[in-house]
Each structure stands twice: as C-alpha cells, then as structure tokens.
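# Could you work out the structure for the sequence below:
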Amino acid sequence: MDKDLHEAARRGEDKKLEELLRSRFRDDSSNLCEHQLTAIAKDTILHIVAMYSGSVNCAEVLRHACPNLIKATNVNGDTAIHAAALSGHLELLKHLIFWAEGHDLEDGEPVIRAQNEDGETALDVGVRARNVEVVEELMRADSELVHIRNFKGQSPFVLASGSVGSSSVMRKIAQYMDIDGILEELQEESSTTVHPLISPQPSGLAEGEQKHETLSADSLETLGYQRRWNPLHHAAYHGITLNIEKALQRNIKYASEQDESGQCPIHLAASQGHLDCIQVMIRDLEDAIHQKNRDGQNVLHVVAKTGKKEIMKYLLRNLSPEFKRHINNVDNEGNTVLHLAVKNWHHAIVYMLVSEKMTALDAPNYEGFTPMDICEREMLSPPQFSQLIVLKILKIAKAESGRKYNRSLEGQENNEEKYKRKLEYYRGWIDTSLIVATLILAVTFAAGFTIPGGYNSQGMAVLLEKPTFCIFVFFNSLATYVSLLIIVILSRVVLTSDFDSLSTAVKVCTPLLGLAVFLMAVAFTAGVFSTTRNLAWFANTLLIVCMTLTIVILMLVIVLHMLLSADFHICFTFTYRVVVPLMLWLNRDE
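Prediction:
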C-alpha cells in the first residue's frame, strides 16, 4: 500500500487523502481497490479508516472515488463494516451502512450481511466487542442479522449469552426476537455444551424438554437451562422488559411458577436489580407481588436481602397501603423484611423501612429475636462502618429488643474472648488518640514560643498589636490546653480493664480531639496570614483557602459526632444524607 495513502487514512486527513487520490489515481481509481492493500492483512484504505481514524469525511472521499470498495474484504474476510463494528466508530458505521445500500454481494445478499472466514457478520463482531450502541445500530439497519449463524452454528444471541458477550448486549438483541426463538436458541446451545450422556427426563419438565447430566457453570448462570426456567424466568433474569410482556400475554401462569431453586420470576428480577421488569410485572399482574419463593419470602424480602435500594424505594413510594402491609410478612424462619435488611447490613434499606409507619420495629422472629437483637448479635468487634450506621438507625427509630442475645449460650470462654476483643478495640482507639493529642500538644506548645514575626529587643512579640496575631495566640493556647485535657483523661484510663471507664473516656475525648484539631487549624491560618499580610493578593488568597478547609474540618467533626452520638431524628437525617454517602465512597474499594 502506498505509504502516504496509508498515513492519511490512519490519521483521518481527508483533504490530503483526496489530493493523493486525484494525483496518483487520476485515470483509474478502481486500481485503489485492486492493488492498494496492506502486505499481510490485505486491508484496503477503507479498512484503515474504519480501524483507526473513524473519519466519516475520509470514507466519503473513498465512496466517491471507489464506490465498490464497501464490498472489499481483507485476508480474514472482514469488510470495512466489520472493522468499524470492532473499533466502535459509531458515526462511521452509520455512514458505511448507508453506503452499503444498493451494493449486493456475489450471492445477492446485502453487504451488511457479509460473513467473514469464521462465518461472523458485523453484528457478531459487535457482540464480541460488547458494544451496545454498535449492536443497536446494526439491528436497526437489518433485523435479519439476528438469525444469521456463524460456521459453528452460533447465533448473535447465543454469542451474547456466552462468555464473550454481556448481559446488556444480550438484552438489546432479545428485543428483536420473540420468546419462542430465544428459548429455542438457548436450548440448542445448552445441548451443544453438555455431556453426550443424557439422564432420564425429570417429571418437573415440560414435554419435549430434557435435563442433561452435566452443564458448565457459565451455561447454568447465563442460560438457566437446568433450573427449569420458563420464558418469564429468562426475561426477568436478563432484564428483557419486552419479552416479559410477551410471556405474560402468552401464559399468565408463568408468573407463579417456581424454578428448581424455588424462585418465581419476580424474585429473579429483584435479585438482579431489574426495576423496569418489576414495574411491568406489577402493572400487568398485581398478584405477582404476593408470590413467595421456597423460603416463604416475597419480593420485599428478596430486595432487603440483596440490597437493591432503588427497587425498595420504588415499591415503598408507589404501591398502595394494601401492598405495604406485606412489609411485616414473615418468611419460613419468621423474619420480616426489616430482619433481613439488618442481617445483611443494608443501611439504606433499613433507613427506608424504619421511615415507614407500617413497619413493625420490634417484631420477633421464630427464635425470638427482634431486628435490634439481630443487629447486636451479628455485629463484629470492632464493628464495621455500615454496622454502626444500622445500629444507630435502629436506636433513633427506638427499636427495642425482645430478648437480649444470651451470651451464656456460647460458653464462658467465648464470652471472655469477646470481652478481650472489645477491650483491645477501645485501648487501640485510646492509644491512637493519645498519640494524636501528644502531637497537637507538641506542635502548639512549640508554636507558642516560636511565634510568627519573632520578638523585639525587649522580648515582646513584634506583631503583638495585630488582630490576627492575637487570634493566633488565643486559638493556639486553647488547642494546647484541650490536648492537655485529653492526655490527662486518657492517661487515667489507659491501663484499666473497666469497660465502662474506657467507653466513657472514648465518648468524652472524641469530640475534644476534633475540637483540638479545629483550634489548631484556626491558629495556623491566623499565624500564616499575620506573616504574609503585606502581600495583599497572596495573603487574601491564602486566607480564603485555609478558612474554607478549616470550615470543612469543623463540619466533619460536628456531623461525625452527631452521626454516632446524636439521639434525635432531624440531626441524624441530615448527617445520614451528607456523611454516609461520602464515607461509603471513600471506602468503595473495601
């Protein structure tokens, strides 16, 4: 291939490309199609544009220079449409589809249906690339692509449902298929991935279906073939809203059928977080909300277990009071929705539930445990952040214990281990606080004698008459004595084994430590401003930045203290909305 042509196509330089075509292929532009190919892959100029630059202008230049180039293939049998689908250049793909109209292959098929050496169309390539937009554009241009199988007998839908695809791509393809077609392809694919030995047909399967002896884990997860799924199960699990409507129209009994694990379709949709599917099922079949799985759990129980807060928010906000009474329904173990939300530490769902007037906060399960009992029983030592939030929500809502968790059931040895862990937790916190308080004391004590501006010949501070210097001295002194107070308190209890003393010290010193940090920040800001005030623009900028950060520190100290110690609803609501999302975002990797 001509080096200059290759470089212009690769970079998307349409003006240069047009000039080269006119100067070098003035007499016979078709020579471009026949001879301008890369050495190994045999890619045309149009392939280069599709793979690299994605320039629509370059493609338009080539369309006028060589109209038949759209049909050209490389050594793998890929057309430029294949290349555009792989690289994800959506605008170029649209242009190539428009260009391909009116150009047929040798067998009379449209160019968009061209298959490469593996029998794959551009749609198959888009599926492998997991590009939903490319798949949607190709399906919109030619919906028949969904029925073209590669040389292994795999359709685009089967590719999407396997390890090379994605659920979002599969849902997009499924919108162009009917229920019967989906089930047929799923079952055909299942039969090609199982062991040839087939076990006798179980009584639970419909006539004509067979359950295979072995099936890969991936196939079980994506196909659900051995789970005795009906069409509604498939649509609910994969989030295909259109097929849910079709399945309900075909047979309304699908909604109440359980699979091998005892799950109804609405439970699968809830566990996967498909809110749109649940909306359709509730709209078309109100009884779906009453369906229980093998564990006696309705859709609210499943949502509480899996933590799908958007679904819970929708159900609580949009459904009638008659439905909301199901909040207090119990499963086979006597657990309400709140029990399960607490047990799985989904604090957002716990917050929604306790905000509902109909929620029974103190209902015991069959073991006699209320949600508060479960919270106290399951909490780790030291507790995780989400566990502290759940405990605080229940306390604010005034949830009570039916019977406290009986620690004697675990034996004296286990009790001693738990007691030791709690002591170690509090002592660790006290040790850390002592170190921080000592550092604050050292810094502020040193700053009190190495003051900004220094001393005059009489031993007095040079900046003594400046207001900002007075602010520095005042807040620095306060920080010094607050840190001293913390050290005195913690030094008194650091060696004790009295749990109540340790707990009280932690509660008292936590806000004091935050106060000391804030006072030190204010003193630092005032001191820095005092020494830079002669350069007004710099001093003012520094003051704004430092004061902003100081205010942020103060707010964090206040709201964190409110979050873990405030016992009134308004303060907790404000803190929960502000601090919890921030803390969870900071700890998202954990």
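# contacts and neighbour counts: CA atoms only from here.
OK.
# For the helix or strand containing residue 123, name the packing helices and strands.
For residue 123, the enclosing helix or strand under DSSP states H and E is helix 122-128. Contacts defined by 3 or more C-alpha pairs under 8 Å, 6 or more residues apart in numbering; DSSP states H and E place helix 122-128 against helix 80-87, helix 132-141, helix 156-161.
# Reformat those as TSV; add mean neighbour count.
As requested, the helices and strands packed on helix 122-128 are exported to TSV (neighbours: other C-alpha atoms under 10 Å):
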stretch	mean neighbour count
helix 80-87	27
helix 132-141	19
helix 156-161	25
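# Which residues does the helix holding residue 123 contact?
Residues from elsewhere that reach helix 122-128 (C-alpha atoms under 8 Å, 6 or more residues apart in numbering): 81-83, 85-86, 88, 112-115, 132, 134-135, 138-139, 145-146, 156, 159-160, 164-166, 169.
# go again using 7 Å as the cut-off
Residues from elsewhere that reach helix 122-128, judged by C-alpha atoms under 7 Å, 6 or more residues apart in numbering: 81-82, 85-86, 134-135, 138, 145, 156, 160, 164-165, 169.
# Please give the structure of this sequence too, so both can be compared:
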Amino acid sequence: MRPLEATHGDLAPPYRRSSSNPYEDDPKDASTRYLPLYKAVDGGDLEATKKFLDQHPDALCSSLSTDGDTALHIAVLAGHVDIVEELVGRMSALELAVKQRYGSTALNFAAIGGVTEIAELLVEKNRKLLEIPNDHEQIPLVVAALYGHRDLVQYLYLKTPIEELDPTSKNHGAILLTACIMDEFYDIALDLVQRYPLLAIAEDTDKDTALHILAQKPSAFPSGSQLTFWQRWTYKCIHLDPQKASLIASGDIEMPHEGPPHRRSFTKRVLHRISEAFWKGLKLCDKLEAVLKKALFEAVKQGIVEVVTEIMKHYPEVVWFYDDKDRNIFFVATAERQEKIFSLIYKMGAKKNSLATHWDKDFNNMLHQAAFLAPSSRLDRVSGAALQMQRELQWFKEVESVVQPKYKEMINSHFKTPRALFSDYHKKLVEQGEQWTKETAESCTVVTALIVTIMFSAVFTVPGGYDNSGNPIYLNQNSFLVFIVSDALSLFSSTTSLLMFLGILTSRYREEDFLQTVPTKLMVGLSMIFFSLATMMITFGVALFIVLRDRIAWVSFPIILLASLPVTLFALLQFPLLVEIFISTYGPGIFDKPKKNLCPSGSTRSSTRCFR
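Below is the predicted model:
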C-alpha cells in the first residue's frame, strides 16, 4: 500500500488549517466577530468559551474559519473533551451533522484525532453521523481505520450499521478490511470477512484486495519473523483454548475490557479463518486468476510461505502462473532469495523438472536468476560480506543441482552464461568479503599475539617463585598443576589462532574460497581465541589464589567472578558470529530438502545390495 496520505486516493487530510487567523484577511467577514471564541476553543479555555456563547448564542453554529469550521470542529480536532461536551450539550442533533468546507463532520474529525471519548459524545447525540461520509466518500469508521486508531475503530465498528459495509452496495467494507489487515486489527478483519465473504475479493480504491494486503505482511506469519531460538520455543509453548476461538469470546471487540489475547497465537488463528473466507469469496469471483496472481507473486517476494501454500492448496494451477517478466514463482523466489518458497519445488514431484527448465523474456534460466546479486534486504540479514558471499554461493550451487546440465552453459540475451553472470554481479562483494575478513583477522591477530606473549612469559614467572634447587615452591600443590595446564592450553590455542589468522591474511580469495575455506579458517581462529582467553583468565585467577589464599581465605569467589567478566563479554560480542559461521558452513542448510533414504525400499535385490 502507498503511504497513508496517498492511500485510497484521497486521504489527503480533510482539514487544512489556514494561516494563523485566516479570517482577518476580510474584516467584513462575520467570523471576525468570533475570533475570541476561536482562540478560546482552540486553546482549551472552557470558561471563556461558555462566557462567549452565553453572550453570542448565534456563534454556536457559525463558521469560525475560511474552511467553514464551527466551534465544534475546532474543539474536536484540538482534542478538548470538556469543550466538546459543552458544545454538544448546547447543539441539536441536526447541528452536529454540519459539514465544513471539505465535507467533514465533527465525527470525521474525531476519527482523525482518535479520541474515543469525543466520538462517544457525538454518536450518543446523533447516530446518523456514523453514516455521513466526507468528500472522499469515507465514513468515520473507515477514516479511523486508515489512521490506525484501534480503540476508536473497535467502538465505531460496533456502532456503525453493518449494512454500510456491504460490498454489493458500497466500497466502505473493502477499504476497512484492507486497512484493518494493514494495521493488524485481525479480529475486526475476521468478523468483517465472515459477515461478507465477498469482501475477500473486493478491491479498495487502490485496487488492492485483502489477500494482496495479507501477502504484504510477513511479520504476521512465522516464516516472515526473525525470531531467536528461545522466542520460537516460547511461541510453540503458547496454546489457546479452541472453544474461545470465536470473535465474541476473544475479548477483542465485544469485550474490549478483557484486553487482546496473545498476538501471535491469535493472529495465526485469525489468519486461518480469514483465508477460509477468502476462498469462499474467490469461488464467486470472475477474475480469479488476476486476483490470485497479484497476491501470489507478492507473497513470494515477501517470502510468506504460508500464503503461497494456502493458495497452492486451493488452486494448484498457480505453479504455472508467470509474472510480467515471464517468471514462475520459483524463478521469482530464486531472484528474491526466498529459500522457504524455493524449497517447495522439492515437493512438486515430476513437475520440478519442467518448472526448472523455463526461461524468462531475457532468456535467463533459473541458474541465471541465482547469478544475479541478491536484494540488499536479504543480504543484510547475514553478518559480514564474507558470509554474504557464502550465502550467494550456496544459492548458486543449490539451483545448479536442480537445473539440467546443459542449462549451466546456456547464454541469455546478453550472451552471458550463469557462471559469467555470477562473477560479474559479485565482483564487488568478493572484494568486500576479502576486506571484511582481513580486517577481522588483523584485529584478532593483535589479541592473540598478546595472549601468546603473556602465556609464554607466565611459565618463567610462576607464582611463589623457585627454591634454591630451581624447582617451583608450589610444585606439589594441585592449584599449581591447574596453573600450568591452563597456561599451556592457553598458549597452544592462542598460537593456533594466530597461525590461522595469519593464514587468512596471506591466502588468496577466489569466489569458491568463500564457500567453505574462508569461513572454516575464521571459525577455527575465533574458537581458539575464545578458548585461549578463557584459559588465560583461569591461569591468572589460579595465580592470584595461590599467592593470596593464606592471607585472604575467601579470595576465590571474587577472583572467579572478576575472571568470568571478560570471558562473558567476549562471548556476548563474538560468540554469535562464531555460531552463525558454524551453522552457515556445517549446519543443515537454508533449504528444506527431502532426506535421502540410504536404503530405498522396493525390491529385495536392492535391499540386499544396500545391506552389503
């Protein structure tokens, strides 16, 4: 959707405040006489407002600005509840429905401001205000939804006649539905689409359907949410009672005082029900393919696998849909680097071969799509240019395993093979990856060199010193043995880390090196420096313990506490990168490929061969 001001063709603010005192330009204008009232209402001065209206009753419904705003319009837009209450008490129901220059009633202004108390005062006096649209044909409920005022939308939704939202007569329902989905008011969207299933395929003034807007909300789905391990575990442990799945019992509209339920659990249930209503409405649609295609390719670009699989479940033919560049969903998934969508190709059976042997208008096959540089929004999810290059190589290798062998050497309209195209588009990323890796290695080399120096010298300056025969004084104590072992481990691991980082600084950087060689060196170097730092702190702590234990018995506790601080800090700063490198290089991979059976069942002969 476009920004709110341009949304639905028309949400240009219906109120445009003129210069400080617009009516002063025309001294003969009647509004000049009511300037004190304007200032009192706009400034929230209730007593001054009462006094002026008592002296000038005719000012109550008079225009106070060149935009035709009455005192009530000004008070509502300023958000002064007490003044609005006073003005509503003095006015008749008919006078509340007065429109200003741009066709907005006071309730339309209340929908913009989002103050529910003001809306309640106006609706209690005149319920017809709920049905009066502005010049953009938007009723107050729609305006409140477009501005994202949840509490006010809930109130107005309960009060507005449901017939106003019927898609067969007016467009209010379609705009409200898309706005609610965009604002994540899924409880209202669910109730609305259950009442009028045709809204599922109704277009708003931007020609967007609810399914298309839903396909733009990756944050509403598990596949589009970047959650840590503990967050995913938490959400899996949250369950709601299915008996409370109805809207009324959910505590969102009919029972707002109960508060909203857990967002993600409720969203998952709501979206499932909305999708069911969508397909009921789509069956009645005469432009089914156009509606599905727009939503399908949007969901593919956003990586919302739930929407794609839901569409494929109800309409399997969508796998043969093509976009304006003549690309199917797997081509688009490859170009947009949406691995969860691409992994669906492994479930296509024999259709996989046909889907993979296609090309677009520029004669780019699927491997050409993987050769283009990934969108920056996808690359930025990976730490460092080196790992970004690794991810690009993983994509290229994966797609290469899917296409036919001859497609690897096929040229496009620019006479480029997939490999040549990959090199052209990733030349800068290779340079950035080399620079990032060397800068990381240089920083770590300084640290490891210091650790090597300290640990080497610590062997010759043992705590307590030496006796006359040259043996360490505490040689026979267990704590001294811990000191020597931890010192040796720290020295050996830091030396290994130093050699590994020196290897990174002196090695060449080909494209293929970023797939496994460079990440492995980084992983070994970082893990060794972490281990050497931990053992160095152990060495230092034991040395202090040996020297001070006879004088301060409780010295071990603060030593352990202080020694663990730098180790913990290093772990918090560098350990996530180490884990990411390990998972990216030796983990299960980003693609959800079916597991291969080591011994396929079928015949006794094949089973015997496998057993042997």
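# Quick check: TM-score for this pair?
For this chain pair, the superposition-based TM-score is 0.55 by TM-score structural alignment, normalised by the length of the first structure; 446 aligned residues with a C-alpha RMSD of 6.0 Å.
# now the contacts of helix 122-128 of the first structure in TSV, with distance to residue 505 of the first structure?
TSV is the format used below for the contacts of helix 122-128 of the first structure (distance: C-alpha to C-alpha, whole Å):
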residue	distance to residue 505 of the first structure
81	71
82	69
85	65
86	63
134	62
135	62
138	67
145	71
156	65
160	59
164	57
165	57
169	57
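# what's the average distance of the helix holding residue 123 of the first structure to the second structure?
Here helix 122-128 of the first structure, set against the second structure after superposition, deviates by a mean of 4.0 Å using mean C-alpha distance after the TM-score superposition for the first structure.
# Pull the distance from that helix to the chain's centre.
26 Å (C-alpha atoms, centre = their mean, to the nearest Å).
# Same question for stretch 466-486 of the first structure.
That offset, for stretch 466-486 of the first structure, works out to 45 Å (C-alpha atoms, centre = their mean).
# Excluding chain neighbours, give the residue nearest to residue 483 of the second structure in space.
If the residues on either side of it in the chain are set aside, residue 483 of the second structure comes closest to residue 539, at 5.1 Å by C-alpha to C-alpha, 6 or more residues apart in numbering.
# How about the strand or helix carrying that neighbour, which residues are buried there?
Residue 539 of the second structure is part of helix 517-548 when elements are defined by DSSP H and E. By neighbour count on 16 or more other C-alpha atoms under 10 Å, the buried set for helix 517-548 of the second structure is 518-543, 545-546.
# and the nearest residue to residue 499 of the first structure once chain neighbours are set aside, how far is that from residue 492 of the first structure?
Spatially, and ignoring its direct neighbours in sequence, residue 499 of the first structure is nearest to residue 423 (6.8 Å; C-alpha to C-alpha, 6+ apart). For residue 423 of the first structure, the distance to residue 492 of the first structure (C-alpha to C-alpha, to the nearest Å) stands at 15 Å.
# ok, the two, which is more surrounded?
residue 423 (20 against 12; other C-alpha atoms under 10 Å).
# give the contact list for residue 241 of the first structure.
Residues near residue 241 of the first structure by C-alpha under 7 Å, 6+ apart: 235, 276, 277.
# for the residues you listed, which one is nearest residue 100 of the first structure?
Within the contacts of residue 241 of the first structure, the smallest distance to residue 100 of the first structure is 34.1 Å, found for residue 235 (C-alpha to C-alpha).
# check which helix or strand covers the closest one.
Assessed by DSSP H and E, residue 235 of the first structure sits inside helix 231-238.
# Average offset of that helix relative to the second structure?
Averaged out, helix 231-238 of the first structure is 5.1 Å away (mean C-alpha distance after the TM-score superposition for the first structure).
# list the helices and strands that helix packs on?
Counting contacts by 3 or more C-alpha pairs under 7 Å, 6 or more residues apart in numbering; DSSP states H and E, helix 231-238 of the first structure is packed against helix 241-250, helix 265-272.
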